[in-house]
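Student: Got a predicted model here, sequence first, then my questions.
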Amino acid sequence: MAALEHWDAAGVWAFSSNTLKLLFPGDGRARLKALSAHQSAGLIVRVARGLYINPRARCLPDDLLAALVPFLRPWDLNYLSMESVLSEADWISQIPSRLTLMTTGRSQTFQTPYGTLEFVHTARQISDLRPYLNWDERRSIWAATPDCALRDLRRVGRNLDLVTDLSQEPYKHAYTK
């Protein structure tokens, strides 16, 4: 408990399995037992394989689900796109039940206690994407412009029935030289 409070004061709220080895020293069996006891007591929450958070941390981000992205995919380019962006731009009338992201990594869906994250692979080059991405300050993550999100939706073969107007005016690019 003291270790979690210490790291919370330092702004750390998420822990990998390797980090937990430092917090819970000892042999593997004792560590697993301590980890299980802390989970049962609600002191830590497993959000995905090898990733835990301190649910009582005062430094938890406002948008916890989006904040998990860099922990789950630290080596890939990930950006909000498709239904998530189109809903926020009012190009889709419904609110998606998950955050949809494009990634240079493999496609995968994570069911977490805080919601669902869906990563969909893109083979597009970062240099090609740059003009169509904005930094979302609130979430601390890249987000596609609505026209890019619509292209991504088409590119991966998703249902376009929810898009309110396919003849939307192109959105201004995020990046200009």
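Tutor: That came through fine.

Student: all contacts plus neighbour counts: C-alpha atoms, from now on.
Tutor: Noted.

Student: ok, the closest residue in space to residue 124 that isn't next to it in sequence - how many residues close by?
Tutor: Distances taken as Cα to Cα, 6 or more residues apart in numbering place residue 104 nearest to residue 124, at 7.8 Å, with adjacent residues excluded. Here the count is done by other Cα atoms under 10 Å, and residue 104 has 19 residues near it.

Student: take the one below as the second:
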Amino acid sequence: MNFALKVTTALHLAIKNGHFGIFTTRDIGLATEESVNDNFRKKLSKGVSKRWLLKVCRDIYALPGNEPTKRGVLEYIASRLHWDKFIYVSLESELSRQGIISQIPFGYLTVMTQGRSGKIETRYGTIEFTHTSRKNLSEEDVYYDPDTRIFRARAKRAIADLKRVGRNTDMINEEVVND
């Protein structure tokens, strides 16, 4: 079986069995039982150029015609990119979702991470990771959202994060916060 057929068959089967549809290089290696090395990465790159594989961002892929349309695509990608760090949605993304600010950031996700800060451009939008050294977060600060499979800041925590990183707080609707 050639490499393209092996990969697409394995990934289609994974999606059929409930996988989200976004795959890391390691996921593909596990699904095809191949070692992830430079040669493997070159084959994936060739798959992108031949269009039987879509590059979402660095080391993240999807299948053409089988791209995820579910809610939480950016959240899923964020959690896969920082799989070894605690992350949670905060700042403008979470405040907008809770109706505390009126602006709605389409295709943009702001995430606090104990890992490295940075912006990642994906085919579905931009993920902005902002470093935090906070380690003692409680249920008063964050909660788990099972729909998007990620932790989210509660309003008070998101506002505190916004202030801590020096973002514009003028857009906060105080009436909504005090309810």
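Tutor: Noted; the coordinates are in hand. All figures in this text were calculated on a predicted structure; none of them were measured in a lab.

Student: The residue nearest to residue 124 of the first structure and residue 79 touch, don't they?
Tutor: No: between residue 104 of the first structure and residue 79 there is no contact under Cα atoms under 8 Å: 9.5 Å.

Student: hey, where'd the helices end up in the first structure?
Tutor: Using DSSP state H, the helices found in the first structure span residues 2-9, 17-23, 28-40, 64-67, 69-72, 82-88, 126-129, 146-155.

Student: For residue 139 of the first structure, find the nearest of those helices.
Tutor: In terms of Cα to Cα, the element of those nearest to residue 139 of the first structure is helix 64-67, at 6.1 Å.

Student: for residue 24 of the first structure, what are its contacts?
Tutor: 31, 34-35 (Cα atoms under 8 Å, 6 or more residues apart in numbering).

Student: so how far is residue 4 of the first structure from residue 73 of the first structure?
Tutor: 23 Å (Cα to Cα, to the nearest Å).

Student: How about residue 64 of the first structure?
Tutor: 18 Å.

Student: Between these two, which is the more surrounded one?
Tutor: Between residue 64 of the first structure and residue 4, counting by other Cα under 10 Å, residue 4 is the more crowded of the two (20 against 12).

Student: In the second structure, what residue corresponds to the more buried one?
Tutor: Matched by TM-score structural alignment, residue 4 of the first structure corresponds to residue 11 in the second structure.

Student: So that match is in contact with residue 27, correct?
Tutor: No: using Cα under 8 Å as the test, residue 11 of the second structure is too far from residue 27 to be in contact (9.1 Å).

Student: Quick check: buried residues in stretch 41-61 of the second structure?
Tutor: For stretch 41-61 of the second structure, the buried set under the neighbour-count rule, 16 or more other Cα atoms under 10 Å, comprises 44-45, 47-48, 52-57, 59-61.

Student: gap between the two ends of it?
Tutor: With Cα to Cα, one end of stretch 41-61 of the second structure sits 12 Å from the other.

Student: Contacts for that stretch next, please.
Tutor: Under Cα under 8 Å, 6+ apart, the answer for stretch 41-61 of the second structure is 3-4, 8, 22-25, 62-64, 77, 120-124.

Student: try it again with 7 Å
Tutor: Residues from elsewhere that reach stretch 41-61 of the second structure (Cα atoms under 7 Å, 6 or more residues apart in numbering): 4, 22-25, 62-64, 121-123.

Student: Give me whichever of the helices of the first structure is most buried.
Tutor: helix 82-88 (a mean of 24; mean count of other Cα atoms under 10 Å).

Student: give me the stretch of the second structure that it matches.
Tutor: Mapping helix 82-88 of the first structure onto the second structure (TM-score structural alignment) gives residues 91-97.

Student: After superposing, tell me the mean distance of the matching stretch to the first structure.
Tutor: Compared with the first structure after fitting, stretch 91-97 of the second structure has a mean deviation of 0.9 Å; criterion: mean Cα distance after the TM-score superposition for the first structure.

Student: and that stretch, how far out from the chain's middle?
Tutor: In terms of Cα atoms, centre = their mean, to the nearest Å, the gap separating the centre of stretch 91-97 of the second structure from the centre of its chain is 15 Å.
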